[in-house]
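In: 3D model of this:
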Amino acid sequence: MKHLPLFFDLAGRTVVVVGESPAADRRADLARSAGAEVSRVTAATVKIADFRGAAAAFIATGTLEGDTAAQHLAKAAGVPVNVADRPELCDFILPAIVDRDGVVVAISTGGASPTLASILRGRIEAALPERIGALAKLARTFRAQANALIPDPARRRGFWRRLVEGPAARLVLAGDEAGARRVALGELDAVRRRMSPVGIAHIVGAGPGDPDLLTLRAAQLLQEADAILHDELVPAAILGRARRDAELVLVGKRKGSVGLAQADIEAELVRRVRAGQTVVRLKAGDPFIFGRGGEEVEALRAAGLPVSVVPGVTAALGCAASVGIPLTHRRLASAVTFVSGHGADGREVTWPRLAAQSHTLAIYMGATEAASVRDRLLDAGTAPTTPVAIVENGTRPDERVSVGRLSDLARIAATHTRGDAGPSLLIVGEVAALATVADQPLLAEVS
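Out: The predicted structure is shown next:
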């Protein structure tokens, strides 16, 4: 290791910055961000007295002569010095820095490749949750209490590990700091009384099927979950992203098949969280778009248990994008409505409003209701020639799309309702004519 990484407390201490270049400005701003008192000096006026009593010096005059002269003065005053882009003149170097509200990560290649350090910084920034600084503040809030109430070092370490990895941490990262404090207090009391603390449930959207469309938070939670209660429609490729020892529990069902009742799913979530598990309820698409995630959140809250929600790419967005259909378009569609095909009998859907021009319909679970959807829209005044598209297994390797006109919707849908058919989304509106269909010309179904 060429350089020893250290973090200095510069609050209230003097840092000298020599030079008037952009590099000098950046170093002055960086020192101020750490609480230092910055003294700016020009290369033409710098003298040894400028450095006396300083904690550090940054030099960026822009010339080798100016940098060398200022460096000699700083060294004579006994002050550690950094010279911009001249590692041979430096006592210390500046790393690439990731700063998340007090959580600081420094990356250095010892001056060998600043570009590599910058690339690594970008990757770390993408991996670190945006609110990780709030988690550090939560830990600081409870540090004195934990040290006082948990004298045993091993149990205290267990408490801290759970605090920064468990339910309280996830609530903080989701923006619920008040909820996180309540959970942390409960866990602190449980540890003190040698009780088992409660866990947490995460209602997570798995997206339309492509594992690469998982959100970063969803991917992180799959690696942290003790148990994953998943829908039938969540593909194996996504379940394969879970922690190897996580328990995978199938609780969903396809339309028309017998599965676990919703009340039983909610009861299982409550039972597992009360037992201290970190549970991911993994739903195809987005939990709050025809996913019944709201009911599960209500059940957990009613039981007084912690819960967070992680949105997913819903089927309408993922499937439409996968086949090149913009759900809104400046010339073709100024509105889009997500609707469930289960409402095709008219009790849940006001079809005349949906039949308006310049309106896109994204109809979930509608392939088996295609005839009713067609008839309702035609009766409401939609033109029979209105373009439609059916996307089966959208975003997945076995994706299949059919295009046609509203008048032929039932016939087109018939090929997407066979016994082994995957989930299908119906798109009705002028934008459906923009679908990209491999080896199939537009509207070939009715040509």
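
In: drop to CA atoms for contacts and neighbour counts, all remaining ones
Out: OK.

In: okay, now Ser33: neighbour count?
Out: When neighbours are counted by other CA atoms under 10 Å, Ser33 registers 12.

In: Same check on Asp212?
Out: 12.

In: and if you look at the one 4 residues further on?
Out: Using other CA under 10 Å, the number of residues around Leu216 comes to 14.

In: Identify the residues contacting the longest helix seen in the chain?
Out: The residue-count maximum for a helix in the chain (DSSP state H) belongs to helix 132-149. Contacting residues not belonging to helix 132-149 are listed as 100-103, 156, 160, 163-164, 169, 172-173, 177, 181, 188, 192 [CA atoms under 8 Å, 6 or more residues apart in numbering].

In: Over to stretch 254-263?
Out: With CA under 8 Å, 6+ apart as the test, stretch 254-263 has contacts from Glu232, Leu233, Val251, Gly252, Lys253.

In: quick check, distance from the longest helix of the chain to the centre of its chain.
Out: Helix 132-149 sits 24 Å away from the centroid of its parent chain (CA atoms, centre = their mean, to the nearest Å).

In: what's the angle from whichever helix or strand comes after it to helix 132-149?
Out: Per DSSP states H and E, the first helix or strand lying C-terminal to helix 132-149 is helix 153-165. Taking axes from the mean of the first three to the mean of the last three CA atoms, to 10 degrees, one finds that helix 153-165 is oriented at 160 degrees with respect to helix 132-149.

In: Please pull up the helix or strand immediately following whatever helix or strand Gly186 lives in.
Out: Applying DSSP H and E as the criterion places Gly186 in helix 177-192. Using DSSP H and E, the next helix or strand after helix 177-192 towards the C-terminus is strand 200-205.

In: can you give me the angle that next one makes with helix 177-192?
Out: Using the same axes, to 10 degrees: strand 200-205 against helix 177-192 is 140 degrees.

In: Another for comparison:
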Amino acid sequence: MEFLPISWRLQGKQALLVGGGEVALRKGRLLHRSGAILKVVAPEVCDELRQIVAEGSGKLLERNFENSDIEQCALVICATDDAAENARIANLAGECNVPVNVVDNPSLGDFIFPAIVDRSPVLISISSSGASPVLARKLRSQLESTLPARWGRLADLMARFRQPLKDKLDNVGARRLFWEQALDSPIVEKVMAGKDSEAEAMLAQAIDAADATSLSRGEVYLVGAGPGDPDLLTFRALRLLQKADVVLYDRLVGQGIVDLARRDAEMVYVGKARDKHALPQDNINELLVHYAKQGKKVCRLKGGDPFIFGRGGEEIDLIVQEGIDFQVVPGITAASGCAAYGGIPLTHRDHAQSVRFVTGHRKDGTVTLDWEHLVSDTETVVFYMGLVGLRQICNQLIAHGRQGETPIALVSRGTTDLQEVITGTLESLPDKIEGREIHAPTLIIVGSVVSLHPKFGWFKKSNE
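Out: Okay, the predicted model is just below:
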């Protein structure tokens, strides 16, 4: 992150704007709307900028910039058409410890102007860190079209009731949960429909009925994070992740997904690598109960789907015993996500009429499975956690009747930008990857559907 996004209160503060043309005018409009007092310095100043300065009781100096102009200014905007002069003023501002922006040259300044979606008092700023202002404006236009203008009125309504709620609930956590529930209630629709008086009455009634004990009751969210691509997270998963006070996550959850949690949430890494556990499963189960009994909303964020080789049932079992409220949010399991991104349909009328998910995880150094039921030519078999046991899996399938020429795919870090798909046959694939560095997590797909990968592979060129 090259720039820290902040909201800066400028009401009543003097802002120096050097330049008087169209570029300076655009910055002058924003500064005027923010309540800053403009000091404009330029030999020539356009009429609209003159008017803005007058309306804001600012100062207009129709001459070249002088070093003393920077005194008592909260910030400086360099918007002349002279690059060398802009650089000189920016350097002077730095020496005076005054934040400076150089239009069209962000590398010389301390801050940049984002694209803004204005639903005052709600403001959304969008920045490309100066890399592509056009992209930032494009994103702004998309947000403008989806955010109702009345969101500002909703924020004003909530502001008026902040103190009454604080008088009713002295616990800050309970107040946050109240507002979260209010924003999921019909109150919002009343405001959007222009029925402000009805919304106000409903909000007052809700505050009167608010109960800190029930609001502060702990709850556990068992959330499937999907196979890796943050875009595959469900809306419900995202909403609960951002609601959680505590997030327990493991190595199968990508950083892009972890970063979507609330900034003030407590993040607890419990993650497991093969044969190496940051925390034993029993300890994870106990942690969920521990945090929930403190009245916290706890998100157990799990790669894939929590109920498909995710031990979700074990974690929920203890939660149920302790009488703790919980929700389970399904996620796109690795088999579905990795197969789709690898261009391998798990079922296909001409290849496979069923699919079976099995775990290839070793137990006592062996892969113990019901092999004779995994050799149908019309069924796709997907092995989770099978990389170490790959040779044994292939040998056992062949020994129990599956043809050695059966196609097989090994998908590494599926659905991410680092995805790699290695294909071969039951006979050839173990030797093909011998001595090769394969990155977890991996998934193994066996069946004739794998033969469709060269034709259907769309996400990324595989390494074959």
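
In: thinking again about what came up before, what subset of the contacts of helix 132-149 of the first structure is buried?
Out: Arg100, Arg156, Trp160, Leu163, Val164, Ala169, Val172, Leu173, Glu177, Arg181, Leu188, Arg192 (16 or more other CA atoms under 10 Å).

In: Of the residues you listed, which is the nearest to Thr382 of the first structure?
Out: Thr382 of the first structure lies nearest to Leu173 out of these, by CA to CA, at 45.9 Å.

In: Just give me the match in the second structure for the closest one.
Out: Residue correspondence to the second structure (TM-score structural alignment): Leu173 of the first structure is left unmatched.

In: Same check on Arg26 of the first structure?
Out: Checking TM-score structural alignment: Arg26 of the first structure goes with nothing.

In: can you pull the buried residues of the helix or strand hosting Arg26 of the first structure?
Out: Per DSSP H and E, Arg26 of the first structure falls inside helix 22-33. Within helix 22-33 of the first structure, the residues that qualify as buried are Ala23, Ala24, Asp25, Arg27, Ala28, Ala31, Arg32, counting by 16+ other CA under 10 Å.

In: wait, doesn't Ile150 of the first structure sit right on Ala190?
Out: No: here Ile150 of the first structure does not reach Ala190: they are 10.7 Å apart, not a contact under CA atoms under 8 Å.

In: more crowded one of the two?
Out: Ile150 (18 against 15).

In: which residues touch the residue nearest to the more buried one when sequence neighbours are not counted?
Out: Distances taken as CA to CA, 6 or more residues apart in numbering place Arg156 nearest to Ile150 of the first structure, at 5.6 Å, with adjacent residues excluded. Shown in contact with Arg156 of the first structure (CA under 8 Å, 6+ apart): Ala146, Asn147, Ile150.

In: With distance to Arg331 of the first structure added, can I get the residues you listed in CSV?
Out: Listed next are those as CSV, based on distance: CA to CA, whole Å:
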residue, distance to Arg331 of the first structure
Ala146, 61
Asn147, 64
Ile150, 65
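
In: And these, which is closest to Glu296 of the first structure?
Out: Ala146 (32.5 Å).

In: what number of residues lie near the closest one?
Out: 20.

In: mind checking what it lines up with in the second structure?
Out: Counting by TM-score structural alignment, Ala146 of the first structure has no partner.

In: gap between Ala146 of the first structure and Trp160 of the first structure?
Out: Distance, Ala146 of the first structure to Trp160 of the first structure, by CA to CA, to the nearest Å: 8 Å.

In: what lines up against Gly224 of the second structure once you look at the first structure?
Out: So Gly224 of the second structure corresponds to Gly205, using TM-score structural alignment.

In: I'd like the distance from the spatially closest residue to that match that is not a sequence neighbour to Arg217 of the first structure, if you could.
Out: Leaving aside its chain neighbours, Gly205 of the first structure sits nearest to Gly312 (3.9 Å; criterion: CA to CA, 6+ apart). From Gly312 of the first structure across to Arg217 of the first structure, the span is 10 Å (CA to CA).

In: Neighbour count: these two, which is higher?
Out: Gly312 (26 against 18).

In: which residues does the alignment partner in the second structure of that one contact?
Out: The alignment partner of Gly312 of the first structure in the second structure, by TM-score structural alignment, is Gly331. Neighbouring residues of Gly331 of the second structure by CA under 8 Å, 6+ apart: Val223, Gly224, Ala225, Gly226, Leu233, Thr234, Gly303, Gly304, Asp305, Pro306.

In: in the stretch 201-350 of the first structure, which spans are strands?
Out: 227-230, 247-250, 278-283, 307-310, 335-340 (DSSP state E, counting those that start in this stretch).

In: mean per-residue distance, the last one to the second structure?
Out: The reference is to strand 335-340 of the first structure. Superposing on the second structure and averaging over aligned pairs (mean CA distance after the TM-score superposition for the first structure), strand 335-340 of the first structure comes out at 0.4 Å.

In: related to what we said a few turns ago, tell me the one of the contacts of Gly331 of the second structure nearest Tyr341 of the second structure?
Out: Among the contacts of Gly331 of the second structure, and counting by CA to CA, the member closest to Tyr341 of the second structure is Gly226, at 12.6 Å.

In: Can you give me the distance of that closest one to Thr415 of the second structure?
Out: Distance from Gly226 of the second structure to Thr415 of the second structure, by CA to CA: 9 Å.

In: ok, these two, which is more surrounded?
Out: Counted by other CA under 10 Å, Gly226 of the second structure and Thr415 do not tie: Gly226 has more neighbours, with 30 against 25.

In: ok, for the more buried one, nearest residue in space, not its chain neighbours?
Out: Distance criterion CA to CA, 6+ apart; nearest residue to Gly226 of the second structure, sequence neighbours excluded, is Gly304 at 3.9 Å.

In: what does the one you found align to in the first structure?
Out: Mapped onto the first structure by TM-score structural alignment, Gly304 of the second structure lines up with Gly285.

In: Return the distance of that match relative to Gly394 of the first structure.
Out: Going from Gly285 of the first structure to Gly394 of the first structure by CA to CA gives 11 Å.

In: what do the two both touch?
Out: Pro208, Gly209, Ala315.

In: Tell me, how many residues neighbour the first one?
Out: Neighbourhood size, Pro208 of the first structure [other CA under 10 Å]: 28.

In: quick one on the thing from earlier: so which of the contacts of stretch 254-263 of the first structure is the closest to Leu116 of the first structure?
Out: Using CA to CA, those come closest to Leu116 of the first structure at Leu233, 40.7 Å.
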